[in-house]
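Q: predicted model and sequence follow; I will ask about them next.
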Amino acid sequence: MIKILKLNILERYIFKEIMGAWLGTTLILLMIFLANILILILEDIMEGLLPLDALLPMFIAQIVRFSVTLLPLGLYLGVIIGLGRLYKDSEMAVMAACGWTPLQTLKISLIFATVIASVMFLFTLYISPIAAAVDLEMQNKMKRQSQIYQIESGKFNMANNNKAVMFTQKLSADKTHQENIFLFNDNKNITTIENAKTATIENIKKYDENYFIFKNGNIINKQNDRITITEFAEHGTKFGTEKTTEKTTLASIPTMDLFKSVNPRHIGELQWRISMPLATILLVALAVPLSYSNPRAGKFGRLMVALVTYIGYSNILIFSKRWIMDGTIPGYIGMWWTHLLALLVVYMLIKKQYGKAINTKKNKVEAGKK
């Protein structure tokens, strides 16, 4: 990458310093978040709420989804830590004596940020929705199968969202094949008792629902004072599931579909996806002046200020997204004002922090021309 960009020695040095700090910070953040996610997934598997083969797809999907949030934060902190070390070790002072200017530091930092932001655009617009769709599919599968995995042989089990009671004498390892089944269902004025020698649980793709397929049994229906008994060779009954919420499905909607929509919720989601890469560049622009510190102040002298700044910026973005979705602010205003505000803060910080150095450099250039 460095060869492609054709950087000089000092630019390569700063580039590598930022890259190393960014990779280290991002990996630490990912490990912290993903360790918690892995524990939650493993708990669901141990409790029988999730099949073992769902571990890898769900874990990869979570990595992609968390990366969209953690990449900007990792880069922001990486720039502050990397450049902060150069200030602490007085390397920036030596470089300044050789003619290096703060604007060159900003330039090389923004080049690196633009590369990462380009990858972020690919993630937020295309890869992340696919990962969200995979995660949603696994959640739906987990909801469909959660009651299946809770079934135990030799015990009375609640079924159909606690609306029925079932007893099975024998149960296969995957809990989809049963023997000697009893099912009691009291629905309003109708009481139903089903008995069968064998049963399987199958997912009917047409309806995306789980069904009990009973074989060789009978059904006893009682409605008021009337009782009917029906024998069957094969009979199916629905095994209840829950519906997913819209909040869960928003992240899985393809980006092109969001572009075509006029729904405020879709507009908010679309602007959020576009805002993440833009925020990455703006955060790095903020990080460069915030990374400056006196060598005596310590390596992380301004890290707390940087964290407060990040929290403020991210909260404004989150609230803006909510206001768009609620219809509080129109889509054409959207989240763009937050980026303009951040850009204004960047300009003020750079002018305050580096204004004197920039003017000195400009005066030297003008004097040289004369």
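A: Perfect, I can see it now. Numbers count the residues shown, from 1 in each chain.

Q: okay, CA-based contacts and neighbour counts for the rest of this
A: Noted.

Q: need the helices for the protein, in chain order.
A: Counting by DSSP state H, the chain has helices at residues 2-5, 9-46, 55-88, 91-97, 102-122, 128-149, 246-250, 255-260, 264-290, 303-326, 336-369.

Q: ok, which of the ones you listed comes nearest residue 190?
A: Evaluated over the helices of the chain, closeness to residue 190 peaks at helix 128-149, with 23.3 Å, by CA to CA.

Q: just want the angle from the closest one to helix 264-290.
A: Here helix 128-149 runs at an angle of 120 degrees relative to helix 264-290 (axes from the mean of the first three to the mean of the last three CA atoms, to 10 degrees).

Q: what helices or strands is helix 128-149 leaning on?
A: helix 55-88, strand 209-223, helix 246-250 (3 or more CA pairs under 8 Å, 6 or more residues apart in numbering; DSSP states H and E).

Q: could those be laid out in JSON lines, adding mean neighbour count and distance to residue 238?
A: Formatted as JSON lines, the helices and strands packed on helix 128-149 follow (neighbours: other CA atoms under 10 Å; distance: least, CA to CA, whole Å):
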{"stretch": "helix 55-88", "mean neighbour count": "22", "distance to residue 238": "27"}
{"stretch": "strand 209-223", "mean neighbour count": "18", "distance to residue 238": "4"}
{"stretch": "helix 246-250", "mean neighbour count": "13", "distance to residue 238": "24"}
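
Q: try it against this one:
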Amino acid sequence: MLFRTSFRKDFAQTAGATFVALFTIIVTTVLVRTLGQAAGGKIDNGEVFMLILFGGLQYLPAALVITSFIAVMGVVSRAFREQEMTAWMASGLSLSSLVRPVLSFALPLTLLALVCSVFLTPWAKGELEAAKDRYAKRSDVSKVSAGQFRESGDGRRVFFVEHQSELTKQVENVFVVDAKGDSRTVVAAALGQVEVDSRGQPYLVLKDGRRATLDGQGQRFTSTEFEVYGVAIDNSLGAAPSYQLQHRRVDKLFLDFNNAAQGELLWRISLPLSALTLSLLAIPLAFVNPRGGQSLNQVFALLIYLTYSNIVSVSQSVVTKGTADFWVALLAPHALVLLLFYVLLQRRSRPAGAPWVASLFAPVLGLIRRQGAK
């Protein structure tokens, strides 16, 4: 009882510190990328904090998987380094005694990662896409920020506004470059304001400015001063609603259970399951000889984690292409990791120099003997 309680407490403390560090790194990365998109005019400045939150939530399942793996690796490795495992083994316990406290620690994280992967992450991705879609459908002038160049949705027009009044919605010192075919039109005005005509067509009405036009061959140039000049605003631009599988609810995936939907569902389930299998695999991988080096097992663990992630990605790909059965692709990678866990556990549980290969088949041989005795 003391053995299990001690390890569960260490697992929880290490997991808490690891998750805080990982999620801080994730949020910082999303923050930098989101601020860059906001500065480039790709997203709305007023929705930056909401987009950062959604961006962090979509990486939450992966953070939980890595947290469980690192927590078990760190605690068990420390127990070996500080001779704590030696004391437990001298009391009659074995390395396999860690399986139960590891399962009691990893199962809640696996369930939480499953909920996040199946429900929360698709919702966060959908909200991100919806926010970008709303911004793309806004009119060209509504995207303009004072002191910054902004490109229209169709890429034919560039706006620059020196000052923008929040009360009157007027813009001052407006600069517009409009490309139509090979010709270029440059309009500069002191004031501007958005107005809507009787048909509902919005216009940017400029006052006290100059309009210059240059044809595509550079042979004809015209310049005109104006008191009032209207620039039509295309208010219908914007991305179409997203129907990507990553954004769909799980019930929608089951209703449309084609190969692509099966691949997406496999990924959502496989990622949380890897938290459980990797936590078990970390038990033999965390073995450290106090008299030897400590880095080899850590490198080996990193390579196994990367290989495992790639195998799951390949499984998703083959299911999406329809070249593999859903259940085989779902269970095979995790079964291989559990088999590797069993082999390494038997290897680490044997004294140095003692044969251990025969112990892998001991359960099977025992079952055969019992059947023969009957």
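A: Received, thanks. Everything numeric in this text was worked out from a predicted model, so none of it was measured.

Q: leaving out the residues flanking it, which one is nearest to residue 259 of structure 1?
A: If the residues on either side of it in the chain are set aside, residue 259 of structure 1 comes closest to residue 270, at 7.2 Å by CA to CA, 6 or more residues apart in numbering.

Q: now which residue in structure 2 aligns to that neighbour?
A: Residue pairing (TM-score structural alignment): residue 270 of structure 1 is matched to residue 265 of structure 2.

Q: got it, and residue 131 of structure 1?
A: By TM-score structural alignment, residue 131 of structure 1 lines up with residue 124 in structure 2.

Q: my guess is residue 370 of structure 2 is in a helix, correct?
A: Yes - per DSSP: H, G, I helix; E, B strand; the rest coil, residue 370 of structure 2 lies within a helix segment.

Q: still on that earlier bit, need the helices of structure 1 in JSON lines (columns: distance to residue 239 of structure 1).
A: Output for the helices of structure 1, formatted as JSON lines (distance: least, CA to CA, whole Å):
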{"stretch": "helix 2-5", "distance to residue 239 of structure 1": "58"}
{"stretch": "helix 9-46", "distance to residue 239 of structure 1": "20"}
{"stretch": "helix 55-88", "distance to residue 239 of structure 1": "24"}
{"stretch": "helix 91-97", "distance to residue 239 of structure 1": "67"}
{"stretch": "helix 102-122", "distance to residue 239 of structure 1": "40"}
{"stretch": "helix 128-149", "distance to residue 239 of structure 1": "8"}
{"stretch": "helix 246-250", "distance to residue 239 of structure 1": "23"}
{"stretch": "helix 255-260", "distance to residue 239 of structure 1": "33"}
{"stretch": "helix 264-290", "distance to residue 239 of structure 1": "32"}
{"stretch": "helix 303-326", "distance to residue 239 of structure 1": "35"}
{"stretch": "helix 336-369", "distance to residue 239 of structure 1": "47"}
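
Q: these: which one's closest to residue 235 of structure 1?
A: With CA to CA as the measure, helix 128-149 is the member of the helices of structure 1 nearest residue 235 of structure 1 (18.2 Å).

Q: the closest one vs helix 102-122, what angle?
A: Angle of helix 128-149 of structure 1 versus helix 102-122, following the same axes, to 10 degrees, is 50 degrees.

Q: spatially central residue in structure 1, please.
A: residue 65 (2.9 Å; CA atoms, centre = their mean).

Q: what residue of structure 2 matches up with it?
A: That one, residue 65 of structure 1, aligns with residue 58 by TM-score structural alignment.

Q: can you tell me how far the closest residue to its match other than its chain neighbours sits from residue 129 of structure 2?
A: Nearest non-adjacent residue to residue 58 of structure 2, counting by CA to CA, 6+ apart: residue 121, 4.5 Å away. Computed as CA to CA, to the nearest Å, the residue 121 of structure 2 to residue 129 of structure 2 distance reads 12 Å.

Q: name the residue in those two with the higher neighbour count.
A: A count of neighbours by other CA atoms under 10 Å puts residue 121 above the other of residue 121 of structure 2 and residue 129, at 26 against 18.

Q: shouldn't the residue nearest to residue 58 of structure 2 be in contact with residue 55?
A: No - under the criterion of CA atoms under 8 Å, residue 121 of structure 2 makes no contact with residue 55, lying 9.2 Å away.

Q: hmm, back to that, the match of residue 270 of structure 1 and residue 252 touch, don't they?
A: No - judged on CA under 8 Å, residue 265 of structure 2 makes no contact with residue 252 at a distance of 10.6 Å.

Q: who has more neighbours, the two?
A: residue 265 (22 against 11).

Q: quick one on the thing from earlier: residue contacts, the residue nearest to residue 259 of structure 1?
A: By CA atoms under 8 Å, 6 or more residues apart in numbering, the contact list for residue 270 of structure 1 reads 255, 258-259.

Q: now those residues in JSON lines, with distance to residue 145 of structure 1 and neighbour count?
A: Below are the contacts of residue 270 of structure 1 laid out as JSON lines (distance: CA to CA, whole Å; neighbours: other CA atoms under 10 Å):
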{"residue": "255", "distance to residue 145 of structure 1": "30", "neighbour count": "18"}
{"residue": "258", "distance to residue 145 of structure 1": "31", "neighbour count": "18"}
{"residue": "259", "distance to residue 145 of structure 1": "35", "neighbour count": "12"}
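
Q: ok, and those in structure 2?
A: Among the contacts of residue 270 of structure 1, the contacts conserved in structure 2 (both residues aligned by TM-score structural alignment, their matches' CA atoms under 8 Å) are 255, 258.

Q: can you lay out the contacts of residue 270 of structure 1 as JSON lines showing distance to residue 41 of structure 1?
A: As requested, the contacts of residue 270 of structure 1 are exported to JSON lines (distance: CA to CA, whole Å):
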{"residue": "255", "distance to residue 41 of structure 1": "28"}
{"residue": "258", "distance to residue 41 of structure 1": "30"}
{"residue": "259", "distance to residue 41 of structure 1": "33"}
